[in-house]
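Participant: Sequence and predicted structure are below.
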Amino acid sequence: MDKNKYKVLQPVELQKIPTLEPIEDAEKKLKKVRKKIADLQNTMYAEGKYSALICLQGMDTSGKDSLIREVFKQFNVRGVEVYSFKVPTEKELKHDFLWRHYIALPAKGKVGVFNRTHYENVLVTRVHPEYVFSENIPSVNSLEDLDDDFYYRRMERINQFEKHVADNGTIILKFFLHLSKTEQKNRLLRRLDIPEKNWKFSAGDLKERKLWDKYQECYEDVINRTSTEYAPWFIVPADDKPTARFIVANTIFEEFKKYKFKEPVLEPELMEKLDEFKTQLHNE
């Protein structure tokens, strides 16, 4: 698989990018590569020099939750932290829009997964600008203040935030799970048809579905304005879940390999005493 095939290297038009691209034996390939990622993460953890932030965005039903479960299932639990960002709490709204994301960043050696991310602040709020009023920003007094320039400034702040984080050793990889409107319809119907999946359905899903075109427009703009060398976007065809999972896993693996993580070496004086330490333990 071409490791740059899904990476956004130039401006894109989402409607021209396929949402379905099945890969043969994707599930088997995923099993192999996720073990390799876990091994690399163990070395990254031991080295303590880098951390990684995996950002997942996509329309409702695009498969973010199941992707997290399948891609990271072989990680040592100490090595991965998952955050699902919902509606901001009262406390979070008393800070700037990036605060709650900043404090959730992974420590060195760990992988942080953002299930929905800081980009909600230029996606959902752009589709529903009235949500911004709850942030109580002094310069925002009416909907007229929430023009394109307002969101462009936010995107620039996000770029600066990611640059700062990347400069301090965080590997940032951002994935947009590119789902078709037809497949979303099918997945919503499955939630209604299968009793065990009813709990996943929300009437709000149908309201948001009516705004599909607006969301696609916003996603395209965001991806084009915030895909950088230090925090690239990858557009993943998501109509087939096994394929999407393998693409994400393989991309993470290929990107992690670039950093050549190394396990730390013991101090020379300790190395010289290894046999002595073994003897002490055997003689207990």
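Facilitator: Everything's here; your move.

Participant: Could you use CA atoms for every contact and neighbour count after this?
Facilitator: OK.

Participant: Pull out the buried residues from stretch 135-152.
Facilitator: 135, 146, 151 (16 or more other C-alpha atoms under 10 Å).

Participant: is it possible to export those to a markdown table including distance to residue 171?
Facilitator: Formatted as a markdown table, these follow (distance: C-alpha to C-alpha, whole Å):
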| residue | distance to residue 171 |
| --- | --- |
| 135 | 29 |
| 146 | 32 |
| 151 | 25 |
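
Participant: nearest to residue 276, of those?
Facilitator: residue 135 (61.8 Å; C-alpha to C-alpha).

Participant: What ranges does the stretch 151-284 of the chain have for its helices?
Facilitator: 181-193, 203-209, 212-226, 241-257, 268-271, 274-282 (DSSP state H, counting those that start in this stretch).

Participant: out of these, nearest to residue 52?
Facilitator: helix 241-257 (8.8 Å).

Participant: in that closest one, what's buried?
Facilitator: Buried-residue list, helix 241-257, by 16+ other C-alpha under 10 Å: 241-253, 256.

Participant: Now the two most distant members of those residues.
Facilitator: Checking these with C-alpha to C-alpha, the most distant pair is 241 and 256, at 22.6 Å.

Participant: ok, now how distant is residue 268 from residue 18?
Facilitator: In this view, residue 268 and residue 18 are 55 Å apart by C-alpha to C-alpha, to the nearest Å.

Participant: more neighbours, the two?
Facilitator: Shown here are residue 268 and residue 18; by other C-alpha atoms under 10 Å, residue 18 has more neighbours (15 against 8).

Participant: ok, and the closest non-adjacent residue to that one?
Facilitator: Distances taken as C-alpha to C-alpha, 6 or more residues apart in numbering place residue 237 nearest to residue 18, at 6.3 Å, with adjacent residues excluded.

Participant: Presented hereafter is structure B, for comparison with structure A:
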Amino acid sequence: MHGDERAERIADFIEPLRVEPGSKVRLGRDFDPRDKAGLKKREGVELLRSGVELLAEYQQRLAAQDTYGVLLCLQALDAGGKDGTIRHVMSGVNPQGVRVSSFKVPSAEELDHDYLWRYAKRLPERGGIAIFNRSHYEEVLVVRVHPELLVRQRLPGHARGSGVWKRRYQEINDWERHLTDNGFKVVKIFLNLSKEEQRTRFLKRLDLPEKNWKFSAADVRERQYWDDYQRAFSRMLSATSTEWAPWYVVPADRKWFARICTAAILAHTLIDIDPRYPEVDEETRKDLRTAKRRLEQEAPEGLPADPYAARHPSAGKKKRG
């Protein structure tokens, strides 16, 4: 892919995580939360470092080209590792080009609009990356598991019928198709956590005083709906993994492996876009050469006219783009 061997390796690595569009998913049957693709943690650290470097390289191109934007949607149950994944995977990129949005309980203002309104407000701009820590898929997950939340949205009667979830899947698919058609790539990752690993992480938050702030009694109450959420996730993955915006189910019981997978999926998206640095026209090149001569003429006596070129003799000969 574009002569980059890394692209082919990444594509092969993430292919088993991709939900085939049109397939019927059952999480417990189809995806193992403890899978690590035969990797050891030591190998994983090096792979993550390489992935972060790759993201940094391609993010610069994305920003310079200013044509495409990327939306990364992260979904998971409580303690699924969304915050840590964002922190580690995005550690090497320019923070000016990334915006993270976390969506909590809708405000009164948000409830006065359609359910996609608050998410549309946080979409990326061209050249940028937006990360949704939880996303518009909450509207077919938590709202489906807790239908009383649908009542709070004050929908007209015809919009609350038995076909509401099927209709929302279609509306979300259409919205994401609209985004991709206009140059905004949608990357969707579900961090697949096992019930036992969630229990272990909850206990760690209770056992360590410095992690107590991360625990909420509501987390344990919500755990009672585990089976309902598994069904809701399975239905969501089946209905909304599309050719233009496929889902990736990432094993999340091992945090280090989840971070490698997320970095690889995001890198694959950027490599596929293949953003290029803008080419300047000949008139602009003339202006650049004039500016360069003027700056070189200002060099103090005894110092090189162009210190950078003196240290990097081949810099001006490199192919641009």
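Facilitator: Everything's here; your move. Please read all numbers here as calculations on a predicted model, not as lab measurements.

Participant: if we can go back for a sec, which one of the helices of the stretch 151-284 of the first structure lies nearest to residue 119 of the first structure?
Facilitator: Nearest to residue 119 of the first structure, of the helices of the stretch 151-284 of the first structure and by C-alpha to C-alpha, is helix 212-226 at 8.1 Å.

Participant: Buried residues in the closest one, which are they?
Facilitator: Residues 212, 215, 216, 218, 219, 220, 221, 222, 223, 224, 226 are the ones in helix 212-226 of the first structure that count as buried (16+ other C-alpha under 10 Å).

Participant: Just tell me the aligned range of that helix in the second structure.
Facilitator: Using TM-score structural alignment, helix 212-226 of the first structure lines up with residues 226-240 of the second structure.

Participant: How about stretch 178-194 of the first structure?
Facilitator: Taken onto the second structure by TM-score structural alignment, stretch 178-194 of the first structure occupies residues 192-208 there.

Participant: Go through the matching stretch and flag the buried ones.
Facilitator: Across stretch 192-208 of the second structure, burial judged by 16+ other C-alpha under 10 Å covers 192, 193, 194, 197, 198, 201, 202, 205, 206.

Participant: Assign the most centrally placed residue in the second structure to helix, strand or coil.
Facilitator: By C-alpha atoms, centre = their mean, the second structure has its centre lying nearest to residue 72, at 2.6 Å. Counting by DSSP: H, G, I helix; E, B strand; the rest coil, the backbone at residue 72 of the second structure sits in strand.

Participant: could you pull out the strands for the stretch 51-200 of the second structure?
Facilitator: Remark: strands assigned in the stretch 51-200 of the second structure by DSSP state E, counting those that start in this stretch are 69-76, 98-102, 129-133, 184-192.

Participant: on average, how far is the last one from the matching bit in the first structure?
Facilitator: Going back to what we said before, that points to strand 184-192 of the second structure. By mean C-alpha distance after the TM-score superposition for the first structure, the fitted strand 184-192 of the second structure averages 0.6 Å away from its aligned residues in the first structure.

Participant: tell me what that strand is packed against?
Facilitator: strand 69-76, helix 164-181, strand 247-251, helix 255-273 (3 or more C-alpha pairs under 8 Å, 6 or more residues apart in numbering; DSSP states H and E).

Participant: Could you find the closest non-adjacent residue to residue 55 of the second structure?
Facilitator: residue 267 is the one closest to residue 55 of the second structure (C-alpha to C-alpha, 6+ apart), at 5.6 Å.

Participant: And the one you found? What does it align with in the first structure?
Facilitator: Aligned counterpart of residue 267 of the second structure in the first structure: residue 253 (TM-score structural alignment).

Participant: Report the separation between that match and residue 270 of the first structure.
Facilitator: Relative to residue 270 of the first structure, and taking C-alpha to C-alpha, residue 253 of the first structure is found at 33 Å.

Participant: do the same with residue 186 of the first structure
Facilitator: Distance, residue 186 of the first structure to residue 270 of the first structure, by C-alpha to C-alpha: 61 Å.

Participant: still on that earlier bit, could you export the helices and strands packed on strand 184-192 of the second structure to TSV, including columns for distance to residue 7 of the second structure?
Facilitator: Shown next, in TSV, are these (distance: least, C-alpha to C-alpha, whole Å):
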stretch	distance to residue 7 of the second structure
strand 69-76	18
helix 164-181	21
strand 247-251	17
helix 255-273	7
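
Participant: and residue 221 of the second structure, which of these is closest to it?
Facilitator: strand 69-76 (16.2 Å).

Participant: What is that closest one packed up against?
Facilitator: By 3+ C-alpha pairs under 8 Å, 6+ apart, strand 69-76 of the second structure packs against helix 82-89, strand 129-133, strand 184-192.

Participant: right, so the ones you listed: which one is the most enclosed?
Facilitator: Comparing those by mean neighbour count (mean count of other C-alpha atoms under 10 Å), strand 184-192 ranks first with a mean of 23.

Participant: relative orientation of it and strand 129-133 in degrees?
Facilitator: Per axes from the mean of the first three to the mean of the last three C-alpha atoms, to 10 degrees, the angle that strand 184-192 of the second structure makes with strand 129-133 is 30 degrees.

Participant: out of the buried residues of helix 212-226 of the first structure, which one sits closest to residue 46 of the first structure?
Facilitator: Nearest to residue 46 of the first structure among those, with distances taken as C-alpha to C-alpha, is residue 226, at 31.2 Å.

Participant: contacting residues for that closest one?
Facilitator: 155, 156, 158, 159, 232, 233 (C-alpha atoms under 8 Å, 6 or more residues apart in numbering).

Participant: Between these, which sits nearest residue 25 of the first structure?
Facilitator: Closest to residue 25 of the first structure, out of all of those and judged by C-alpha to C-alpha, is residue 233, at 25.0 Å.

Participant: ok, so what distance separates the closest one from residue 141 of the first structure?
Facilitator: Using C-alpha to C-alpha, residue 233 of the first structure is found at 33 Å from residue 141 of the first structure.
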